[in-house]
Each structure stands twice: as C-alpha cells, then as structure tokens.
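**Student:** Structure, please.
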Amino acid sequence: MKIFNHNTTLQKFFFIAMSIVCLTPFVSSPIALLLGFGLALIIGNPFEKYLHHYIHLLLQISIVGLGFGLKLNEALQAGKTGFILTIISISTIMILGYFLGKFFKLERPLSYLISVGTAICGGSAIAATSPIIKPSTKQISLALAIIFTLNSIALFVYPAIGHWLHLSQEQFGLWCAIGIHDTSSVVGAASKYGNEALKVATTVKLARALWIIPVSLLTMFIFKNKESKIKIPWFIGYFIMAILLNTYFPFFDQFSSVITVLAKSGLNLTLFFIGSTLSLQTLKAIGLKPLGIAIFLWVFISVGSLLFIMN
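**Tutor:** Prediction:
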C-alpha cells in the first residue's frame, strides 16, 4: 500500500534521498536493489517513466569506469578463460530454450527472448533482438520482468553459494559472468565477493555481450527479417579504451582507484533504479509457463557452468 499517493513532492524527496544513500560505501549492491524495490512498493516511483533510459546510460558509464581498475594482461587472461565456456553455454541455452518453447507451446517470440536473455546478457540481448523478431509489447515486458526478477534473486544467491563452496575469486567471477543474465547483476554480485572476482566477471561478461552481434545476425536469418538493424554495444569499446589507458599511461594510476570507487557507486545507483522499476503488478503478470522455462534455463546454466568451473 503506497502511503504517499497524493504527495508527489514527498515521493521525490524520499526517492532522491535514498538515491544519495545508495552512492555511499555503506550500501552494497544487493541492498541497493532491495531499497529500490521496497521504496517503490511503499511510496511509489515518481520518476519511473524517465528511469529506463538513465538505467542503461548509468550502467554503461559505470562499466567504462571499472575498466580503469584493470590492466590489459588481466583482461586478456580473463577473456581467454571464459571463451570456451561462453560458446558452450550460449549455444546450449539457445538450443534448449527452443525445444522447451516448442514442448510447452510457448509463443515463439517470447520463448526466443527468454532464451537469448538467459544465454547472453539479459535486458541488453532482449533489447537488441526485439526489433528483429518483432514481438508484442506484452511479450517484451514479460521477458524483461522474468529476467530482472531472476537477476535480483541471483544477486543474493550467488555470493552465498560462492562462500559456501569456498570458490576462489577467479572461479566466482567466471561463474557470475556465465550464470547471471544481466551485466548489472553480474558486476553487483562480483563486487560483493571481491575485487579480483569483479575484474574477471566484468571482462568475461562484456566479452560475452559481444555475442549479441552474431546472435542478432542468426536471428535475422531465423525470423527472415533482413530489414532490421543490429544494435551493437559500442560502450564495450570505451571499456577496452579505459583498460588500455590504465595499462599504457602511468598518468592514470593516480586516478584509477578513485574512478573505480565512483564506478561501483554508480553501479549501486543503477541497481537501486532497477529495483524501483519492479512492481508487484509486473510480477503477478508473469505466467507459469514462461517463468518455468526461464527458471529451468537459469538453473541449468548456473549448475552446469559451476560444475565445469569447479572441475
């Protein structure tokens, strides 16, 4: 029950105040997500219609900032480690998602969006392939709601399992990058686990995000739509540029730690915004069949990648 339905000024005050709190080092990534969801549940979100654009922009800026905390050799090593696992996981999830969609007679566009969101990078992959397969607005909303809900759960579950299994920083970072859908939750969970985990997770996940390009081309062939344009995640190029500047220009050493701290704060604010866009109405609208398929794919990739990494 929202308590400030008729007082927009109070809503805005509390929302801005909590946004500032999420920028402090006292708030972790999972807590920022919870605060956003709780605040939206109690008082509503007065900025909801504006936030979706800023969520993507803030996430991209934060990711680029994290690049200043990496050296080129670290990035190459992490990318090399996750390359084979990325290929195996993407192809497996896309094939499995196709057959599950057929078996449960789920609408083809919705089934495809869930599969590509799970296989590559959550909301970004859904946004990239939607103009190609032309799903209904409801199908896009459902796919995003499912992916963001599972992302929110992963933000809490993954670090707990990682500590329980005594995963190393590198193991956990790689597992996050493969098993969690969206980049924001990947980086959020990894940052909670440790700095080394964050470096591995960020690099592998962004390398994984580049698979949007070949998968979009394949999608155009499958859905026979040659008129659509492919959305390329250009910000990954800026992330690579940040790594190169931090590696080859000692001048940036004196600023890199500050930039990294600011980037982590920006990520927390991003997760707060994401949490504030979730609602009980959205969650109630999710059907059992699409949710069941999404959970199965997520558990499959989570368990499968974890066993692969541990062995």
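
**Student:** Please make it C-alpha for all contacts and neighbour counts, starting now.
**Tutor:** OK.

**Student:** what comes up buried for the helix or strand hosting A160?
**Tutor:** Per DSSP states H and E, A160 falls inside helix 137-164. Going by neighbour count (16 or more other C-alpha atoms under 10 Å), the buried part of helix 137-164 is 139-140, 142-152, 154-156, 158-159, 162.

**Student:** for stretch 228-244, same thing?
**Tutor:** Using 16+ other C-alpha under 10 Å as the test for burial, stretch 228-244 gives 228, 230, 233, 235-236, 238-240, 242-244.

**Student:** P250 versus the residue nearest to the spatial centre of the chain, what's the distance?
**Tutor:** Ranked by distance to the mean C-alpha position of the chain (C-alpha atoms, centre = their mean), the top residue is D182 at 1.6 Å. Per C-alpha to C-alpha, to the nearest Å, D182 is found 32 Å from P250.

**Student:** Name the secondary structure element that contains V21.
**Tutor:** Using DSSP H and E, V21 falls in helix 8-22.

**Student:** Run the chain-centre distance for that helix.
**Tutor:** 24 Å (C-alpha atoms, centre = their mean, to the nearest Å).

**Student:** To compare with the earlier structure, here is another sequence to fold:
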Amino acid sequence: MDAAGLKNHKQVLHLNDTARKIIFILALLFCLFPIMSPPIALLLGLILAQLVENPFSHLNHKAINWLLKISVVGLGFGMNIFSAIQAGRQGILFTVASIITVLTVGIIAGRYLKVDKRTSFLISAGTAICGGSAIAALSPVIKAEEKQISVAMGVIFILNSIALFIFPVIGHGLHLSQTQFGLWCAIAIHDTSSVVGAASHYGAQALQVATTVKLARALWIIPVAFITTLAFKTGSKKISIPYFIGLFIVAMLVNTYVPFIKPIVPYITSIAKTGLTLTLFLIGSSLSFKVLKSVGIVPLFQGVMLWVLISGVALWAVVTLA
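**Tutor:** Reported below is the predicted structural model:
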C-alpha cells in the first residue's frame, strides 16, 4: 500500500463505530428535506459507503425491503385505477416479450461466459423481471448460496444506480413523452425503486405509467418461479409472492372511488416519495468498494450486456410503437 493509501486507510479507521453511526444518521435525516431528490440521495449513499461504510449494514436489506413496499403503496393513493389499467394494457406486450427474451439470452450468455449457473440465472431474472425482488424471490427456489445471491444483487444494484442518473437525461435528449419514458423505465430498469425514482424525476404521468407497468411486471415472479422449480428440479415450494402489489391496487381504488380521502392524498404521496428517497439512499450506502469488488468482471459483463440489450430494444419499441 502506498503512502496516500495508508493515510486514507488510517483516516477510515480513525472513525470509531459511534462516529460512523452519527454521520450515517445525520445523512439519513438530511434525506428527509424536500430539496433531496432520489438521484442525489443515491449519490449521497454511494459517497458515504466509500468513506465510512454503512454501520447498519446488517439491517439494510430489511429496511430497503419494507420502505420500498410502503412507499409504492403510498404512491398508489395518487393514481387513478382507470389510467393505471390503460397503462398496464399498453405495457403487457412489451413485458411478456422482454421477459422471455432476456431470460433466454441471459441463460445462453451465462453458459458461454462460464458464469456460475445459479448466479447467471439470478442476474438474468433480475434484469428480466424486477431486480432485487426477483432475485430474493427466486433464490430459495433454486437453492442459491449466499455468494451467488450477493453477486447477482451487486450487479443489479450497480446498474440500477447508473440507470437512475442516465435515463432521465436520455429521455429528455430524445424528447420522449411522459408515457414513452414511463414504459421505457418500467421495462429497462431492473429494480422498482430506481424505476420509480427515475420516473418521478421525469414527470407525474411518467411516474404513473412506470409504477403500474413495473408492478404488473413483478407479478411474473410467480409463473417464472414455478417454471424455475421444474427447470432446476429442486422441488422447492418456497415462492415469495409480492403481496404488496395487492395493497397498491387497493390504494388506487380508494383514491378513485373514495372522495373524502382527496384532501390528504398530497400528504400521503409526499411521505411516499420521501420514503423512496430514503430507500435509494440506503441502496447507495450498501454499495461499498468491497461489495463492488466482490461482484467480479464476468458476471458484471453479463449484466451489462443484458441491460444494454433490453434498454436498446425497449427504447426502439416505445419510440416506434408506443
């Protein structure tokens, strides 16, 4: 280790556990301010992960999981069920075609690249369906080991972080409509958190389209899980069904048919957006250099290749067909 590296190493060690916790909590509280957007929160989390690492890393996964679900349900209170159904119909063809294509190409690519079979499948499923949620749901089905799950999650979270920054820029550069951008996000960005983050940055209509299509896409975890059980011959009955999607639908129905809730809807959606901002901060804070290094070049290459494929094809589809 050179002198500069040694100096940095000492600086990191100089912060005791209490100091790291205080810095982390202050950064978390800063995310509650209205000036914080999802991309900035993610960036803040990434910076913090490199400087002091997350002192609550053992709680991170659970916090992200629950915050995301609560935030998505909260956003449902700001959506109309009829508009959501229309958006879902528009995205169904894209959804089916992209899931089949990405899973097929991913499995074949994994074999040629000699990526571990289960890791390759989890990366492919995460790209095809809904990122970390798909990986978490399918891991017990294929009896994946902790290392295989960590690598797949690492690939997905890295690419999600990049997508959150570059998708709105590309969307504005190509003058995509709100509907086009919402569809593109829902198909091409892996995780629901980054889909909602990018779409909310683009506009209200884009957010409605993206959230509805993405959650409809997430339901494909169930049939894919059953097929996976047969393909891997594990006989596993552990399938995690995303029940919170049902609550999201209930929230939309309440907003559409219960008039007296209208005055408090802006407060609910505002809290939900803050929850999403916190979620993205926590995701960023989990991507320390140690995590990035553990992913490895070949699985990351597989993930990038699949992501470029689905992003490019989906962009062409929404521009020419939507």
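
**Student:** Mind checking the TM-score on these two?
**Tutor:** The TM-score (TM-score structural alignment, normalised by the length of structure 1) is 0.98; 311 aligned residues with a C-alpha RMSD of 1.1 Å.

**Student:** still on that earlier bit, what about the helix holding V21 of structure 1, how far off from structure 2?
**Tutor:** Taking mean C-alpha distance after the TM-score superposition for structure 1, the mean distance separating helix 8-22 of structure 1 from the aligned residues in structure 2 is 1.6 Å.

**Student:** and that helix, what does it pack onto?
**Tutor:** Where contact means 3 or more C-alpha pairs under 8 Å, 6 or more residues apart in numbering; DSSP states H and E, helix 8-22 of structure 1 is packed against helix 29-43, helix 253-277.

**Student:** Compute the inter-axis angle for it and helix 29-43.
**Tutor:** Note on geometry: by axes from the mean of the first three to the mean of the last three C-alpha atoms, to 10 degrees, helix 8-22 of structure 1 and helix 29-43 are set 170 degrees apart in direction.

**Student:** buried ones in the lengthiest helix in structure 2?
**Tutor:** Taking DSSP state H as the criterion, structure 2 has its longest helix at helix 81-113. Within helix 81-113 of structure 2, the residues that count as buried by 16+ other C-alpha under 10 Å are 81, 84, 87-88, 90-91, 94-95, 98-99, 102-103, 106-107, 109-110.

**Student:** Have a look at how far, on average, that helix is from structure 1.
**Tutor:** When structure 1 is superposed, helix 81-113 of structure 2 averages 0.7 Å from its matched positions, counting by mean C-alpha distance after the TM-score superposition for structure 1.

**Student:** whereabouts in structure 1 does that helix align?
**Tutor:** Counting by TM-score structural alignment, helix 81-113 of structure 2 falls onto residues 72-104 of structure 1.

**Student:** ok, back up a step: once the structures are aligned, where does the helix holding V21 of structure 1 end up in structure 2?
**Tutor:** Aligned by TM-score structural alignment, helix 8-22 of structure 1 corresponds to residues 17-31 of structure 2.

**Student:** Can you tell me what sits against the matching stretch?
**Tutor:** 36, 41, 44, 48, 52-56, 274, 277-278, 281 (C-alpha atoms under 8 Å, 6 or more residues apart in numbering).

**Student:** How far off centre is stretch 8-26 of structure 1?
**Tutor:** Counting by C-alpha atoms, centre = their mean, stretch 8-26 of structure 1 comes out at 23 Å from the chain centroid.

**Student:** can you pull the contacts of the aligned residue in structure 2 for L142 of structure 1?
**Tutor:** Under the alignment (TM-score structural alignment), L142 of structure 1 maps onto V151 of structure 2. Going by C-alpha under 8 Å, 6+ apart, V151 of structure 2 touches 119, 294-296, 299.

**Student:** G266 of structure 1 contacts T24, doesn't it?
**Tutor:** No - if you go by C-alpha atoms under 8 Å, G266 of structure 1 and T24 don't touch, sitting 10.0 Å apart.
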